[in-house]
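Participant: Quick one: sequence plus predicted model below, questions after.
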Amino acid sequence: MTNSRNAQARQTLVTGGTGKTGRRVTERLIARGAQPHVGSRSGTPPFSWEDPNTWEPALDGADSLYIAFQPDLAFPGAADIVGQLSRLAVDKGVHRIVVLSGRGEDGALAAEQAVQQAGAEWTVVRCSWFNQNFSESFFQPPVMAGELAVPAGDAMEPFVDADDIADVAVAALTDGAHAGKVYELTGPRLLSFDDIANELSQVTGRTIRYVRITDAEFRAYLKENDLPEELADLFSEVLDGRNAHLMDGVQQALGRAPKDFAQFAREAAAAGAWTP
């Protein structure tokens, strides 16, 4: 009976519940005995960012909320949508919101403010490039093809692991000690896309090259593959050097070091992420 009451007291709507971080957040909450609601189009009831009519039913019974906005908080209009959901959540009885944010984009900062002003306890989890972008997302097919063609120049990024993000998010969802905190998460090293290609080559046993392309070439690639052109705007914004420094958000929130890209790559390769 105690476990049941605790689970009910920790019911969470996890938006993006089938995505890179949302899936991991859901798994961790279930392991803790909680009852997360997977916020997705296939959920019961469904949740869709594009259909506000799905929001209220998905929030029924929830007292906490994990926001992982799709496609990205930097996209136009994202802050207004996130603010609308956050205010509705508070009206429905949600008292704690954790938002997955970006690192320094104007749109992400506006979305953070919308969450902070909604009236619930809040925690901001800031991240930029995920390791899993190369194994579960838009960079996986190029890795499989042996060529990472990106308009990134020599930009350096502290790639962060989705497992670390989920661990921080779950800590914030389940422990009020994280309320009012802004955690900026990075991995332990700055890496260029050349570095990434080399590390992936080592774990896959195949040659993977980083190819520098122009913004125009990248936009053409996005169009050909039916991907949002706003991704090109995001690339140019976040790869301008603003994030080329390490932060200690993982250490602050969890008291441990973040996962290194090399460890991620070995684990992903062993799990068959890049097996033909």
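Facilitator: Yep, that arrived. Residues are numbered from 1 along each chain as shown.
Participant: C-alpha from now on. contacts and neighbour counts both.
Facilitator: Fine.
Participant: And the helices in the stretch 1-150 of the chain?
Facilitator: Secondary structure of the stretch 1-150 of the chain (DSSP state H, counting those that start in this stretch): helices at 2-9, 20-31, 55-59, 78-91, 106-116, 140-145.
Participant: Distance to residue 266 for the ones you listed - can I get that in CSV?
Facilitator: Formatted as CSV, the helices of the stretch 1-150 of the chain follow (distance: least, CA to CA, whole Å):
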stretch, distance to residue 266
helix 2-9, 35
helix 20-31, 18
helix 55-59, 37
helix 78-91, 35
helix 106-116, 31
helix 140-145, 14
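Participant: TSV please, covering those and showing distance to residue 246 and mean neighbour count.
Facilitator: Putting these into TSV (distance: least, CA to CA, whole Å; neighbours: other CA atoms under 10 Å) gives the following:
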stretch	distance to residue 246	mean neighbour count
helix 2-9	36	13
helix 20-31	21	21
helix 55-59	36	20
helix 78-91	26	20
helix 106-116	19	20
helix 140-145	25	17
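Participant: now for those helices, which one comes closest to residue 162?
Facilitator: helix 20-31 (5.7 Å; CA to CA).
Participant: Take this one as well and set it beside the first:
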Amino acid sequence: MAGIARADFTGSMTGDGEKRTTLVVGGTGKTGRRVVDRLRAADLPVLVGSRSGAPPFDWDDPGTWTAVLRGADSVYVTYYPDLAFPGAAAAIRAFARQAVASGARRLVLLSGRGEPEAQAAEQELRDSGADWTILRAAFFFQNFSEHFLLGPVLDGEIAMPAGEVGEPFVDAEDVADVAVAALTDDRHIGRVYELTGPRLLTFADAAAEIGEAAGRDVTYVPVTGEEYAAALSAEMPADEARALADLFESVLDGRNAHLSDDVRRVLGRPPRDFAEYAPDAAATGVWEAS
């Protein structure tokens, strides 16, 4: 596990001197479970919000929110499926206001870099009266090893509507470290951070580095948004497939082909490089043929 950003935890205590309890929405997800692990390692109380939790949390069922928020002083907010999807801003507005009303004033929102639609949800968080921090993250390294691109890597062909655009891929471990810093240190209140890795890679570059680390052939095939949506339609409803294809087409059009120094500014160290991630992921056996 990457090290926790050890600020002074000025925001980890309530006004009564008690340890602040943090609700992690999406606490079993890619960044959420890493945030949970870090908070527990720091001996800070954590509530995990997920559909499989007890009590459960479901973005589509506001009736589940009250029980999960009970006792929370701060919240790490991740929205499923994505803040750029229809209905996200309204859901964030309702949830953020309910969180603040229930006593959870510190809200840290995971957002997407270069997503104008997501910024409407960000504004709803700002307007809620919370002590907020917004984390706009680039494309995660771990999408290739823990999420929707694992299957394509195993098949040896990554098809994406990304052309030859450079993307500043970021490690989910770094995102989690920044999230914990934002949840526990008052200096991050009212800040928007853009989280990237240390260099730009095309998807072809990423495929080549994964292939080298895994000792197998992995290639990248650029496709159109229409082709990508058609392929996804075999796995999900057509409207969701089209929305996801539209999202990737927009954020991978070159608008994000620049780096940010915010990981270093928050954590006091450089972000992890893809060249470190790929061998470490390969060593776990995740890319070995079954």
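Facilitator: Everything's here; your move. Values in this document were obtained by computation on a predicted structure and should not be read as measured data.
Participant: rewinding a little: tell me which of the helices of the stretch 1-150 of structure 1 lies nearest to residue 233 of structure 1.
Facilitator: With CA to CA, the closest approach to residue 233 of structure 1 among the helices of the stretch 1-150 of structure 1 belongs to helix 106-116: 12.0 Å.
Participant: Residues in contact with the closest one: which ones?
Facilitator: Residues from elsewhere that reach helix 106-116 of structure 1 (CA atoms under 8 Å, 6 or more residues apart in numbering): 73-76, 78-80, 82-83, 86-87, 97, 99, 101-102, 122, 124.
Participant: Next up, the contacts around whatever residue of structure 2 lines up with residue 95 of structure 1.
Facilitator: Pairing criterion TM-score structural alignment: the partner of residue 95 of structure 1 within structure 2 is identified as residue 105. By CA under 8 Å, 6+ apart, the contact list for residue 105 of structure 2 reads 73-74, 99, 129-131.
Participant: Please indicate which of those residues are buried?
Facilitator: Using 16 or more other CA atoms under 10 Å as the burial test, the contacts of residue 105 of structure 2 include 73-74, 99, 130-131 as buried.
Participant: for those, which one is nearest residue 217 of structure 2?
Facilitator: The nearest member of these to residue 217 of structure 2, counting by CA to CA, is residue 74 at 44.7 Å.
Participant: Could you check how far the aligned partner of that closest one in structure 1 is from residue 97 of structure 1?
Facilitator: Under the alignment (TM-score structural alignment), residue 74 of structure 2 pairs with residue 64 of structure 1. With distances defined as CA to CA, to the nearest Å, the gap from residue 64 of structure 1 to residue 97 of structure 1 amounts to 6 Å.
Participant: Likewise for residue 261 of structure 1?
Facilitator: Here the distance between residue 261 of structure 1 and residue 97 of structure 1 works out to 29 Å (CA to CA).
Participant: Tell me where structure 1 has strands.
Facilitator: 12-15, 37-39, 64-67, 96-101, 121-126, 147-150, 156-157, 182-184, 191-192, 209-212 (DSSP state E).
Participant: Now tabulate these in JSON lines and tack on distance to residue 107 of structure 1.
Facilitator: Conversion of these to JSON lines gives the following (distance: least, CA to CA, whole Å):
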{"stretch": "strand 12-15", "distance to residue 107 of structure 1": "19"}
{"stretch": "strand 37-39", "distance to residue 107 of structure 1": "22"}
{"stretch": "strand 64-67", "distance to residue 107 of structure 1": "15"}
{"stretch": "strand 96-101", "distance to residue 107 of structure 1": "9"}
{"stretch": "strand 121-126", "distance to residue 107 of structure 1": "13"}
{"stretch": "strand 147-150", "distance to residue 107 of structure 1": "22"}
{"stretch": "strand 156-157", "distance to residue 107 of structure 1": "20"}
{"stretch": "strand 182-184", "distance to residue 107 of structure 1": "16"}
{"stretch": "strand 191-192", "distance to residue 107 of structure 1": "25"}
{"stretch": "strand 209-212", "distance to residue 107 of structure 1": "27"}
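Participant: what stretch of structure 1 lies opposite stretch 214-228 of structure 2 in the alignment?
Facilitator: Mapped onto structure 1 using TM-score structural alignment, stretch 214-228 of structure 2 covers residues 204-218.
Participant: What residues sit buried inside that stretch?
Facilitator: Per 16+ other CA under 10 Å, stretch 204-218 of structure 1 contains these buried residues: 204, 208-212, 215, 218.
Participant: Kindly reformat those as JSON lines containing distance to residue 128 of structure 1.
Facilitator: Formatted as JSON lines, the entries for the buried residues of stretch 204-218 of structure 1 read as follows, by distance: CA to CA, whole Å:
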{"residue": "204", "distance to residue 128 of structure 1": "25"}
{"residue": "208", "distance to residue 128 of structure 1": "23"}
{"residue": "209", "distance to residue 128 of structure 1": "22"}
{"residue": "210", "distance to residue 128 of structure 1": "19"}
{"residue": "211", "distance to residue 128 of structure 1": "21"}
{"residue": "212", "distance to residue 128 of structure 1": "20"}
{"residue": "215", "distance to residue 128 of structure 1": "19"}
{"residue": "218", "distance to residue 128 of structure 1": "19"}
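Participant: what's the span of stretch 156-163 of structure 1 from first residue to last?
Facilitator: 21 Å.
Participant: Could you tell me how far the equivalent of residue 169 of structure 2 over in structure 1 is located from residue 261 of structure 1?
Facilitator: Aligned against structure 1 by TM-score structural alignment, residue 169 of structure 2 finds its counterpart in residue 159. Per CA to CA, residue 159 of structure 1 is found 7 Å from residue 261 of structure 1.
Participant: likewise residue 2 of structure 1?
Facilitator: Using CA to CA, one obtains 40 Å as the distance from residue 2 of structure 1 to residue 261 of structure 1.
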